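Asker: Mind looking at a prediction? Sequence and model below.
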Amino acid sequence: MGLFCDYATALRRVFVPVPLVPRAEPLGSLCSFAAFGARQLEPELSSAQLAYMNILLLHPPHTAIGSRIPRENLPPLGLLSIGGPLIDAGHCVNLLNVDPDNLPISDIVDAVVHKSPDAVLIGHSGSTSAHPTVVQIARRLKQALPEITIIYGGVYPTYHWKDVLEDCPEIDIIVRGEGEETVVQLMDALQKGASYSTIPGIALREIDSPKATRPASIIKNLDTHRIGWELIDFDEYSYWGGKKSVVVQFSRGCPHLCTYCGQRGFWTKWRHRDPVLLAKEIAWLHREHGVELINFADENPTSSRRLWKQFLEALIAEDVPVILIGSTRAGDIVRDADILHLYKKAGVLRFLLGVEAMSESTLVKIRKGSTPTTDQAAIRLMREHGMIGLCTFAVGFEEETDRDYLALMRQLLKYDPDQIMSVFATPHRWTPFFHVSKDRMVIQQDLRLWDYKHQVMETRNVPAWRVFLWVKVIELRLQARPKALWRTYFHPDPAIRHAMRWYTQMGRRVAVKETLDFFFRERRSNEQKVSQYLGGEKSFAEAAMRKTL
């Protein structure tokens, strides 16, 4: 569901010091090259090489519960991923992350003005629900800094580029798809005052008319570009109850065909990093910066058993006490039953398993490629190997009835998951799910709440208030079981006990906020169909970023 996730000199991931290069006009500690990498720098630079763009990466505040409730935040991996290549291309790069403090837009504008950047690059992993806020920021920024270039990237603008450029003239350029190579070419053209209308992977205006250039080639080798870790203060980011944490990607994309997924087409093809080099980077993050927890942003990091096993063995050899969490498929856990001890030894403590629906017919309809039997076996196997199974269940499909929700609760009780999380089926114009949802009525008109934690489409047989109550009853019933309470407060493994307590505390705060918001703050109406709300009857080409390798 998720990111977008929202990203040039090729660096090998060998972690050795690199001397800092002085700038003609130093702009702070973030305007430097990374403290690691294998690139050898020339002792003298020409005047052309000393030229640079002053670039600000802006991570906007997000209204979603996931940003506001945990009181902990993870670094914005998408922006760091484009920050590294930009720094290595010689530009001065700063990161302004205003999500943790939820700064008001006036304060954000003041902070940007203080930095005096040549260009602002805006992106957020929850790009759909963050989009209205991005538009507000862009408009205020242009008023304060008319000459600034505003560049916008992420999943939502990648597909809705025409709508965005027509509706928000303050946004100058959209980066479509992966950004590591595109932004370097774009900044080079802007720096030289050259035309950028032929740069692949962007959308722009030509004579006031939106135009998309040809797709950029997908990045074959994910180790070609490094993450700009020097852009963050590691002490400012934590998760899991105060543990210093970061987000990484082992892979991009997913080989499976779930109809509702908003990520598969964006990444176009499943690719992976070198397993050994990633293990070395994680070890470096722990030894040099004290990182304790790694959150994988992958849709499906375990897609290749061979490569995932190589990564686990390499990380075990590094012998660093890190916690690994992320998402995977129940089928992969069952497939790897004989190597789950390697998962545990490498540091895997929790994987999110999406069960999505309980009936076989619905699983087939949404192309989940799983069965209840497989899901239950995966949860059991993870528990047997000292790991936590976080089971997500999706609701909001059109044909659901009260009887279906009762069956869902009974099936979840049979699964006996350690943790559960509810999500709502959400349509996007670039997914096959849009085809079957386009004539349904939208009940949530605020795009900021299209975050998978709010019901956005009406269900034919059950009103929204009763869907909400069913979800809360299911969550309460599952979390209040004697087994769940025992694992939370009396489990013999302190790591699992800590994880269970932290998740329970977060869940209580989320439940209170969701309930207050639903009944007293949010407004719902059914004035538009999904196709009207999302701007058209036709879906976008899901693999619009694809280019033959």
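Answerer: Perfect, thanks for sending it.

Asker: from here on, contacts and neighbour counts on C-alpha atoms
Answerer: Fine.

Asker: Was I right to think residue 378 contacts residue 335?
Answerer: No. Counting by Cα atoms under 8 Å, residue 378 does not reach residue 335; the two are 9.1 Å apart.

Asker: So for those two, which sits in the more crowded spot?
Answerer: Comparing residue 378 with residue 335 by neighbour count (other Cα atoms under 10 Å), the higher total belongs to residue 378, at 25 against 14.

Asker: got another, please set it beside the one above:
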Amino acid sequence: MKICLISPPYNSAVKSVVGVSSPPLGLAYLASVLRDNHEVRIIDSNILDYSMEDVRRELKDFYPDIVGITSVTPSIPQAYAVAKIAKDVRKDCTVVMGGPHVTFLPVQTLRECEYVDIIVKGEGERTVEELTKAVENGVSLEKVRGITFRKGDKIIDNKPMPFIKNIDEIPFPSRDLLPFDKYQANGVRYTTMLTSRGCPFGCSFCASSRLFGGYWRGRSPKNVLEEMRIIYEDYNTKNVEFLDDTFTLNQKRAEEICDGIIREGWDITWGASSRVDTLTRRLVEKMKRAGCWVLYLGIESGCQRILNGVGKRITLEQVKKAVRIVKNAGIEVLGSFIIGFPDDTLKSIKQTIKFAKSLNIDYAQFSILTPYPGTPVFNYAVENDLLLTKDWSKYTAIDPIMKIKGITEKQLKSFLRKAYISFYLRPKIIWRWIRNRQFTFVKNGVRAVINYLRGRT
């Protein structure tokens, strides 16, 4: 069969302000498990700067039997539009949709969009193998695990697909099916990797632990290094971003990956996300020697009461210690902060902004709490009638989505703008930018964020 996997046209805030689009790694993984038995094409509309009409043209040219569409919450309207185009081009094609949003709202998605036939829930590799066999052979879908689908006027919600225990078994993503040279940051080719899946922590604002069953699975260092060798040697790429929720969760494994990079002598730079309670001086220094240039730390709040309330399970002292360790090793720090938690007050938001400025971090990302489907905070907002809108396109972490007692939408937007301006327009930050010319796309992005927020407030 012909299978077309599509990342729909969506001008995200990140792309708008930073000008960087990441490869659709999930689609590339699915392509790898499908391509031995099917003809597979990936359309990354964002990196190709495609319009909906461009997508239509590609679908007419390829004329696929199955169209698979990935999406996140704010891109759902665009995903629905692609589904309609697919049916316009070929009425009898099977339209499948996946991603975190539809995983948690499969029935609602099918009700919202008549052009979608099947939802793939959660981890997709094994599910799409079963699904494509069933579609190709014209057999019932009721035994295909991990899907929700239409059967006449009914919607059938099948049993979940068990998670893949040994993720080394998953073939490497099919980067050759992507316009690889177009993925650049500041004019330098880069790519992304996923060395683990899942998160054992249950923060109320994050869906990751629910998406992957509440536990963590890591690839072996050997498997990770094999993929890195391909990226470095075959694709001549020296810049990598690890997309793991917490790259350093298993410190021994992280050290072994770093040892391998050092042993190979690869001239590579990379960034990763971490929790402040998983970092040691020994590990961080080894990460630096292995080419790590930046760590993304989920700090979230400068108020301990808020951190406790959202289940973050870290302390402000741990944050301070982790930042010192990372900075002393010569690695840059991007701290992530959220304002507008259900229990936030004007005082606690001010504490968060003040705390961010007190830390010796290089970059700060501020966002307004967005209750994404699948998170406890989304359920809380629905149960207590706190959602301001169900227009999914607004779920961008820049607009207020839920009511916060004692804080207006206007105040939240104002705080977000002030957070960025007060953090970045400081002499020490500006001097740091002048001194450090590496990865200037981040710095340009920050300037653009501030301008973007000025235009929305």
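Answerer: Perfect, thanks for sending it. It should be emphasised that the depicted structure is a prediction, and the values quoted were computed from it without experimental measurement.

Asker: what's the TM between chain one and chain two?
Answerer: The TM-score (TM-score structural alignment, normalised by the length of the second structure) is 0.95; 454 aligned residues with a Cα RMSD of 1.7 Å.

Asker: Nearest spatial neighbour of the alignment partner in the second structure of residue 212 of the first structure, chain-adjacent residues omitted?
Answerer: Residue 212 of the first structure maps onto residue 157 of the second structure when the alignment is built from TM-score structural alignment. Closest residue to residue 157 of the second structure apart from its sequence neighbours, by Cα to Cα, 6 or more residues apart in numbering: residue 148 at 4.3 Å.

Asker: what's the spacing between residue 235 of the first structure and residue 73 of the first structure?
Answerer: In this structure, residue 235 of the first structure and residue 73 of the first structure are 11 Å apart, going by Cα to Cα, to the nearest Å.

Asker: quick one, which of the two is more surrounded?
Answerer: Neighbours per residue, other Cα under 10 Å: of residue 235 of the first structure and residue 73, the larger number sits with residue 73, 22 against 12.

Asker: Three-state assignment for that one, please.
Answerer: Applying DSSP: H, G, I helix; E, B strand; the rest coil to residue 73 of the first structure yields a three-state assignment of coil.

Asker: list the contacts for the aligned residue in the second structure for it?
Answerer: Using TM-score structural alignment to pair residues, one finds that residue 73 of the first structure aligns to residue 21 in the second structure. For residue 21 of the second structure, the contacting residues are 14, 15, 46, 47, 183, 184, by Cα atoms under 8 Å, 6 or more residues apart in numbering.

Asker: what number of residues lie near the spatially closest residue to the third one that is not a sequence neighbour?
Answerer: By that I understand residue 46 of the second structure. Spatial nearest neighbour of residue 46 of the second structure, excluding adjacent residues (Cα to Cα, 6+ apart): residue 9 at 5.4 Å. Residue crowding around residue 9 of the second structure was assessed by other Cα under 10 Å; the count is 23.

Asker: Help me confirm that residue 9 of the second structure comes into contact with residue 51.
Answerer: Yes. With contact defined as Cα under 8 Å, residue 9 of the second structure counts as touching residue 51 (6.2 Å).

Asker: Spit out the residues that contact those two alike.
Answerer: Overlap between the contact sets of residue 9 of the second structure and residue 51, as judged by Cα under 8 Å, 6+ apart, is given by residue 45.

Asker: and the counterpart of the residue nearest to residue 157 of the second structure in the first structure, how many neighbours does it have?
Answerer: Applying TM-score structural alignment, one finds that residue 148 of the second structure aligns to residue 203 in the first structure. Here the number of neighbours of residue 203 of the first structure (other Cα under 10 Å) works out to 27.

Asker: Using the three-state scheme, assign residue 203 of the first structure.
Answerer: Following three-state DSSP, we place residue 203 of the first structure in the strand state.

Asker: tell me the contacts of it?
Answerer: The neighbourhood of residue 203 of the first structure, defined by Cα under 8 Å, 6+ apart, consists of 161, 162, 173, 174, 175, 176, 210, 211, 212, 213.
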